[in-house]
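A.B. asks: dropping a prediction and its sequence here:
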Amino acid sequence: MPTVLILFGLKFRIYTAEHLPPHCHVTSQDGQAKFEILDTVKLIENKGLKPKDLKLAEAILEENLELIQNEWKKMHGDF
C-alpha cells in the first residue's frame, strides 16, 4: 500500500489491489477514511477520523487531486 502523500499527520494511500471507483485511503492515529477521487472528492467511508481531520483530508485531496489521480492511474490504469 504505497503512501502517496503525508501532511499534517494524515497519510494518503492507494492500495495496489484495488477496485473502482478510484479512491484514496486516508489514515491518522485516530482512524481511517476513504474518499472517491473522480472529478470531485467525495467521502465514501469513515472509520474514526475526527470531523476536523475529515475536512482537512478533503481539502488536501482537492488541492492535490491531479497528483492523487495520476498515482491511481500508474497503479490501476485509466478510469
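C.D. replies: Nice, I can see it.

A.B. asks: could you use CA atoms for every contact and neighbour count after this?
C.D. replies: Fine.

A.B. asks: give me the neighbour count for residue 43.
C.D. replies: 16 (other Cα atoms under 10 Å).

A.B. asks: what's the answer for the one 10 residues further on, then?
C.D. replies: Using other Cα under 10 Å as the criterion, residue 53 is surrounded by 21 other residues.

A.B. asks: alongside the first one, take a look at this:
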Amino acid sequence: MPTILRLGAYRFYFYSHEPNEPPHVHVDRDEASLKAWLDPVMLARNRGFRPREINAILAMVEEHRSMMLEAWHEYFG
C-alpha cells in the first residue's frame, strides 16, 4: 500500500493490486475510509466519513490531483 501523501490526520494511498481500475486514491483517518476517483475527482465509496468531511477530503484530492495521478502512473506504468 504505497502512501503518496499525508495531510494532517489523513493518509492518501493506493493498493498495489488494483492496476486494472481507473486511477483512484484511498483516504483513511482513524477507522474511517473512502475511495475517490481521480479523473474526474469524485467519491467512489465511503465508510465512516460525514458529508462535510467528505467534501473537504475531495477538495484536498482535487488540490493534489496532478501529483496523485503522476504517482499512480509511475507505480502502475
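C.D. replies: Yep, that arrived. In this text, all values refer to a predicted model and were calculated from it rather than measured experimentally.

A.B. asks: what's the TM-score here?
C.D. replies: With the length set by TM-score structural alignment, normalised by the length of structure 2, the two chains reach a TM-score of 0.89; 76 aligned residues with a Cα RMSD of 1.1 Å.

A.B. asks: what segments of structure 1 are strands?
C.D. replies: Assigned by DSSP state E, structure 1 shows strands spanning 3-7, 10-13, 23-27, 32-37, 41-47.

A.B. asks: most tightly packed of these?
C.D. replies: Across the strands of structure 1, the average number of neighbours (mean count of other Cα atoms under 10 Å) peaks for strand 23-27, which reaches a mean of 24.

A.B. asks: name the helices or strands packed onto it?
C.D. replies: For strand 23-27 of structure 1, the packing partners by 3 or more Cα pairs under 8 Å, 6 or more residues apart in numbering; DSSP states H and E come out as strand 10-13, strand 32-37.

A.B. asks: the shortest one vs structure 2, mean deviation?
C.D. replies: Once the two structures are superposed, the average separation between strand 10-13 of structure 1 and the matching residues of structure 2 is 0.6 Å (mean Cα distance after the TM-score superposition for structure 1).

A.B. asks: so who does the residue nearest the centre of structure 2 touch?
C.D. replies: Closest to where the C-alpha atoms of structure 2 average out (Cα atoms, centre = their mean) is residue 25, at 2.6 Å. Listed by Cα atoms under 8 Å, 6 or more residues apart in numbering, the contact partners of residue 25 of structure 2 are 12-14, 35-38, 68.

A.B. asks: any idea how far residue 15 of structure 2 is from residue 53 of structure 2?
C.D. replies: Separation of residue 15 of structure 2 from residue 53 of structure 2 (Cα to Cα, to the nearest Å): 22 Å.

A.B. asks: residue 5 of structure 1 and residue 26 touch, don't they?
C.D. replies: No - taking Cα atoms under 8 Å as the definition, residue 5 of structure 1 is not a contact partner of residue 26, at 9.5 Å.
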